[in-house]
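Enquirer: Let's see this in three dimensions:
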Amino acid sequence: MAKLIIKSFEELEALIGKEIGKSEYHSITQEQINQFADATHDHQWIHTDPERAKAESPFGNTIAHGYLTVSMLAYLWEQMVEVQNIKLQVNYGIESLKFNQPVVVNSKIRLVAKVDEVKDLRGVTKAVIGVVLEIEGNKKPAFEGKIIFLYHFIRN
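Expert: Below is the predicted model:
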């Protein structure tokens, strides 16, 4: 899959209202869930105990932490878009994030993104990106929301 290359404020601004891509699918493994649990000290059984989850969970297996799926944003975004000609990129925020459906272990997820808004804030570009985290084979996404980046483009 070819990345979309963005080199300037004007190129980013031209994408307002457009879907800019879909990432490749990524499988969420039990190992990844366990590593996230270790990193965040969140070892709730619904994430880390496959036997108990199979017996007691309404999902029939372990599920990824919601914040694990959110933490995948940067990785999946980088598969789709390369912003060039910048001094600095800052993850500025997340708005309107809503979890719709849990991601069951071994599910495949991908990011779909569109540019919602681009503003010039005295030389710094603020980009609001609408994101949907799809789960392969499910009509309902894992989450939907808006991520905000600040780009410091190099001006010639």
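Enquirer: C-alpha from now on. contacts and neighbour counts both.
Expert: Will do.
Enquirer: ok, and what's touching the helix ranked longest in the chain?
Expert: Counting residues, the longest helix found in the chain (DSSP state H) is helix 30-40. Helix 30-40 is contacted by residues 42-43, 47-48, 62, 64-65, 68, 105-106 when judged by C-alpha atoms under 8 Å, 6 or more residues apart in numbering.
Enquirer: which ones are touching the most centrally placed residue in the chain?
Expert: Among the residues of the chain, the smallest C-alpha distance to the mean C-alpha position (C-alpha atoms, centre = their mean) belongs to residue 73, namely 2.4 Å. For residue 73, the set of contacting residues under the criterion of C-alpha under 8 Å, 6+ apart consists of residue 111.
Enquirer: Among the contacts of helix 30-40, which ones are in helices?
Expert: Secondary structure assignment by DSSP H places 47-48, 68 of these in helices.
Enquirer: Proceed likewise with the subsequent sequence, for comparison:
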Amino acid sequence: MAAIDDALKNAQALLGTEVGVSNWITVDQPMIDTFADATHDTQWIHVDPDRAAAETPFGGTIAHGFLTLSLASRFAYDCFPMLPGQVMGINYGFNKLRFLSPVKSGSRLRGRFVLSEVTKRNETNLLRENALTIEIEGQDIPALVAQWLGLAVFA
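Expert: Predicted coordinates for the structure are as follows:
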């Protein structure tokens, strides 16, 4: 299976390097409210701007941590085109995930990926681990860091 072997060889050459930086996405109150409705997580720090401004140190609402995490898929689309011979990519989970900084409503986020590891699992699957950092524009401390696993599936 030449395509998967070529992809493995190419990926191994990139180990430890930054392999992608996504476009910025604005996390605004309508996005937060939609996520709250979809997940039934309507805690006031997310959906009540007046109360959040008065009762939190954030000056307003903050996004759900899982909303921030869910944007990783969008960031990956920006950074990882299909490889020659690849038919799909599958989210395989996380080895580590930490939420480091709250995301205030109106913030802009982007994903930064560093390839940590790649292994050939079988004749159709490459397992890639990327160090993912979701950055908040204008802040030194990111929203989250994670070790994200993905399968690249070949025909």
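Enquirer: tell me which residues of the longest helix of structure 1 are tucked away?
Expert: Judged by neighbour count (16 or more other C-alpha atoms under 10 Å), helix 30-40 of structure 1 contains these buried residues: 30, 33-34, 36-37.
Enquirer: Can you report how many residues neighbour residue 62 of structure 2?
Expert: The burial metric for residue 62 of structure 2, expressed as a neighbour count using other C-alpha atoms under 10 Å, is 25.
Enquirer: My guess is it contacts residue 101. True?
Expert: No - contact between residue 62 of structure 2 and residue 101 fails when scored by C-alpha atoms under 8 Å: they sit 10.1 Å apart.
Enquirer: okay, and the common contacts of these two?
Expert: Going by C-alpha under 8 Å, 6+ apart, no residue sits against residue 62 of structure 2 while also sitting against residue 101.
Enquirer: ok, which stretches of structure 1 are helices?
Expert: Assigned by DSSP H, structure 1 shows helices spanning 9-13, 30-40, 45-48, 50-56, 66-71, 73-80.
Enquirer: could you dump those to a markdown table with distance to residue 150 of structure 1?
Expert: Supplementary listing: these in a markdown table, determined by distance: least, C-alpha to C-alpha, whole Å:
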| stretch | distance to residue 150 of structure 1 |
| --- | --- |
| helix 9-13 | 11 |
| helix 30-40 | 26 |
| helix 45-48 | 33 |
| helix 50-56 | 40 |
| helix 66-71 | 18 |
| helix 73-80 | 14 |
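Enquirer: Would you mind finding the most buried of the ones you listed?
Expert: The highest average neighbour count among these, using mean count of other C-alpha atoms under 10 Å, belongs to helix 45-48 at a mean of 20.
Enquirer: what's next to it, contact-wise?
Expert: Residues from elsewhere that reach helix 45-48 of structure 1 (C-alpha under 8 Å, 6+ apart): 30, 33-34, 37, 52-53, 57, 61-65.
Enquirer: one more time with 10 Å, if that's ok
Expert: The contact list for helix 45-48 of structure 1, computed with C-alpha atoms under 10 Å, 6 or more residues apart in numbering, reads 30-31, 33-38, 42, 51-54, 56-65, 104-105.
Enquirer: for it, the distance to its chain's centre please.
Expert: Using C-alpha atoms, centre = their mean, to the nearest Å, the distance from the centre of helix 45-48 of structure 1 to the centre of the chain it belongs to is 22 Å.
Enquirer: Sounds good, over and out.
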